[in-house]
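# Sequence and predicted structure are below.
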Amino acid sequence: MRVSNSIYLDYQASTPTDTRVLEAMLPYFTDSFGNPHSSSHILGWRSADSIESARFEVASLVGALPEEIVFTSGATEANNQAIFGVLAANQTDRKTVLVSAIEHKCVKEATYFFASQYGHRVKEVPVLESGQIDRAAFSAMLTDDVLLISVMAVNNEIGTVQDIAWLADKAQRMGAIFHCDAAQAPEALDMDVVELGIDLLSLSAHKIYGPKGVGALFIDSSLQNNFPPLVHGGGQQNGLRSGTLPTPLCVGFGVAASIIRKEGAQNRHRLKELSSGLLENLRKANVGFSINGDAIDRHPGNLNLEFPGIDAESLINTLQPSICASTGSACNSGIIQSSYVLKSIGLSEDRASSSVRMSVGRFSDEEQIAEAAKKIAEAISSISA
């Protein structure tokens, strides 16, 4: 995708809203603006019906029942609600929470915070060089004291796809609750919460060409009776998440979910061709690089590349405004820190600082890929001179 003079290669950070999604949303800002919780008039009814249709589409994307989908402000809130709900409602003697070492920061931060609030302990499960969960370590850590396990389906930095079926089965056999942050998953693979044995699952609309500001949490019906809300108020969504639902955003989420459910498989093949094409163009330009993460089990549009001896921040700055990509670094209190995900898969500080994440998406094409590779090669040559 081109935006003015920029080639967008940061689809795992956010996706542009599909025009079909935007067109479906627009009427709910004007004619159909009624509060979906206003149950006494036609505009309220219309908004409520539209939200329930969207809820059905989001549920269908992951094989859930509509009543198991709770709309949230995004995946961050969904992850927080999942972790809070399990720990706050815990009446058992189980006090351990397992998270992978490469979970998204909102999962890790929420887990440590709520564990400290409710008297639980957190253990991080190590990963292999590929980013895959270390199965031996996971099996050893999975005891009858484990209450909750949280492992993301697809990593947001290195694109590694986890074997969620195996992990959830192990959790179920031990009697632990399994949560999956699936924000990055729909673009990469099909997911069915029933087939996979998932108890809680988080989604984000803006990762699937929907609007920012809306996400969802799947809560298995067996957990809902004792699941406390994170947000209190008027008791909307069966008391699981209060607040007036943003009809346009929910409608957009539903349309985005429907599109990716119908077109996902075909698009994944195309993403794989485009990402492979970017690698081939870099090789032809004699650019040295190595791929971080699993070479096979990865998001088809993700490329996390180490350019030896090249400072990633300098490279991205040099590429402005031509190429939009990212380092995966976290900026805390104004201090740039190398990615903990890359360190967790064994990269040194220097290697992590030489790594760039690029991701292609629905609106990428071969011309953009060829031009991006050329500009990257020129930028590296300039930095190395």
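The structure has been received and is ready for your questions.

# rest of the way, CA atoms for contacts and neighbours
Fine.

# Okay, the residue nearest the centre of the chain and residue 295: tell me how far apart.
Among the residues of the chain, residue 183 comes closest to the average C-alpha position under Cα atoms, centre = their mean, at 2.6 Å. According to Cα to Cα, to the nearest Å, residue 183 stands 21 Å off from residue 295.

# The closest residue in space to residue 188 that isn't next to it in sequence - how many residues pack around it?
Of all residues not flanking residue 188 in the chain, residue 299 sits nearest, at 5.1 Å (Cα to Cα, 6 or more residues apart in numbering). Neighbour count for residue 299, taken as other Cα atoms under 10 Å: 29.

# next one: residue 30
Neighbours around residue 30, by other Cα under 10 Å: 10.

# what does residue 99 give?
Residue 99 has 22 neighbouring residues, counting by other Cα under 10 Å.

# Included below, for side-by-side comparison, is a second structure:
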Amino acid sequence: MSIKKIYLDYASTTPIAEEVKTDIKSVLDNDLFGNPSSLDHEYGSLVNELIESSRTDVAKLINADGDEIIWTSGATEANNLALMGFAEFKMKDRPLRIASSFIEHKSVIEPLMELKQKGHSVEFIAPNHDGYIDPDVISTTLDNGVDLLSCMHINNEVGSTNDIALIGSLCRDKGTVFHVDAAQSNGKLSLDVRENNIDLMSLSAHKVYGPKGVGALFVNHETVGRLKPLIFGGGQERGMRPGTLATHQIVGMASAFRLAKSSMQKDHIHLSKCRELFLESIKDIEGLKINGDPKNAYPGIISLCFPDLNADSLIFAMDDLAVSKGSACATDSDEPSHVLKSMGLSQAEINGTIRISFGRKTLHQDIERASSSVRAASEHLRLVSGETL
């Protein structure tokens, strides 16, 4: 199937890189179908070697040890395992005190709400108007005694970036376990779990040109060690995530992470140029504002706000572009974006926000067409509504 639209929704998912496809195909074509837990014969042992070498490759990207990587079905499961698994394993004679923020992905917020229902104390920190968490506010929160802090690195809706190194240092000083949702940043920004004092970190493959259906959770063996599993019925993944592993997907994730490690700097330069060109070409569009702080944002994500227009109408009018209103995991809900709401945007501003996100395959001519399309769509909608600014 051939789709003619220009794809500008890389924050939602990325196309599988050709190198990754080749590595996945190699697994499927070479009869590497054995169960990696069946070590009594070569079918199982050969696949187990692939799984373990892939584990090492993923670990290298974040300066972890291979045995600290737990395979999951994706970052959503990794977030759930990190939060629910930590709370269930660590709770002994008292409920835990947990802190997070209102800008988190639903796969963090909803497990925390479930833990609150179970009696744990959960506090959500409000971000500043640019969409990231003020470290001073975190420091004050930690002073009150916090067992676990969870926050994302790059926000998936506006691209705001939290200072993970500083937050990790604050957590380590206070003895607080630090969980990072790195689904949007792994392979895009440099992450070092040792230098950044990270105890738990959720990783995704499909956000970085790997396959869907696979992810991982980093579990620091020195500071956390064990988690209670979410599912039961096997001893795989050190008993923390039972189930037969999907070899071809895991090999694909490792391939994507190796590629990301080698191309991270080049990718960042390319995305920064895309952002610069796009913002320059749309800067004079009437009524347009950019959500977030342009100086503290990942270059691949831009949140555009037209307070006098409707996002659904804008997207429909830009029929040559594949863009979104925000998080792909919230498209089935009519509720306004909890991220934009927590940043203090009005209902009109939330309703008029769309997200543009660039990737490796974004061309400069795509930027030109996209800016022209945004301009034409906004002018057309104002014309048909009889409104001008």
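Perfect, thanks for sending it. Worth saying up front: this structure is predicted, and the values here are computed from it rather than measured.

# ok, back up a step: next up, the contacts around the residue nearest to residue 188 of the first structure.
154, 159-161, 187-188 (Cα atoms under 8 Å, 6 or more residues apart in numbering).

# Do a quick rundown of the helices in the first structure.
Secondary structure of the first structure (DSSP state H): helices at 19-25, 42-61, 75-89, 105-118, 135-141, 164-174, 193-196, 247-284, 312-318, 340-344, 349-352, 366-384.

# so what corresponds to residue 348 of the first structure in the second structure?
Aligning on TM-score structural alignment places residue 348 of the first structure opposite residue 346 in the second structure.

# Pull up the gap between that match and residue 312 of the second structure, please.
17 Å.

# re earlier: of the helices of the first structure, give the one that comes closest to residue 210 of the first structure.
Nearest of the helices of the first structure to residue 210 of the first structure, taken as Cα to Cα: helix 247-284 at 5.3 Å.

# helices or strands up against the closest one?
Contact analysis of helix 247-284 of the first structure by 3 or more Cα pairs under 8 Å, 6 or more residues apart in numbering; DSSP states H and E lists helix 19-25, helix 42-61, helix 366-384 as its packing neighbours.

# list the contacts for the closest residue to residue 74 of the second structure other than its chain neighbours?
If the residues on either side of it in the chain are set aside, residue 74 of the second structure comes closest to residue 215, at 3.7 Å by Cα to Cα, 6+ apart. The contact partners of residue 215 of the second structure, by Cα under 8 Å, 6+ apart, come to 71-75, 78, 202-205, 253.

# Check residue 17 of the second structure too.
Residue 17 of the second structure makes contacts with 209-210, 256, as judged by Cα under 8 Å, 6+ apart.

# redo that, cut-off 6 Å
Contact partners of residue 17 of the second structure, counting by Cα atoms under 6 Å, 6 or more residues apart in numbering, are residue 209.

# what's the distance between it and residue 197 of the second structure?
Residue 17 of the second structure is 31 Å from residue 197 of the second structure, by Cα to Cα.

# With residue 143 of the second structure instead?
Per Cα to Cα, residue 143 of the second structure is found 18 Å from residue 197 of the second structure.

# out of the two, which sits in the more crowded spot?
Set residue 143 of the second structure next to residue 197 and count neighbours by other Cα under 10 Å: residue 197 wins out with 23 against 12.

# thought that one was touching residue 168?
Yes: at 4.9 Å, residue 197 of the second structure and residue 168 qualify as touching, with contact defined as Cα atoms under 6 Å.

# Looking at the second structure, which of the contacts of residue 299 of the first structure hold up?
Compared against the second structure with both residues aligned by TM-score structural alignment, their matches' Cα atoms under 8 Å, the contacts of residue 299 of the first structure retain 154, 159-161.

# In ChimeraX, select just the buried ones from the residues you listed.
Those of those that count as buried under 16 or more other Cα atoms under 10 Å are selected in ChimeraX with:
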select :154,159,160,161
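
# Quick check: of the kept ones among the contacts of residue 299 of the first structure, which lies closest to residue 30 of the first structure?
Nearest to residue 30 of the first structure among these is residue 154, at 37.0 Å by Cα to Cα.

# Run through the residues that contact the closest one.
Residues near residue 154 of the first structure by Cα under 6 Å, 6+ apart: 160-161, 184-185.

# Give the equivalent position in the second structure for it.
Superposed on the second structure with TM-score structural alignment, residue 154 of the first structure falls opposite residue 154.

# Against residue 320 of the first structure, how distant is the residue nearest to the centre of the first structure?
If you go by Cα to Cα, the gap between residue 183 of the first structure and residue 320 of the first structure works out to 28 Å.

# same check, this time on residue 222 of the first structure
To residue 320 of the first structure, residue 222 of the first structure is 50 Å away according to Cα to Cα.

# just residue 60 of the first structure next, same as before
40 Å.

# more neighbours, those two?
Neighbour comparison, residue 60 of the first structure and residue 320: the larger count goes to residue 60, with 18 against 14 (by other Cα under 10 Å).
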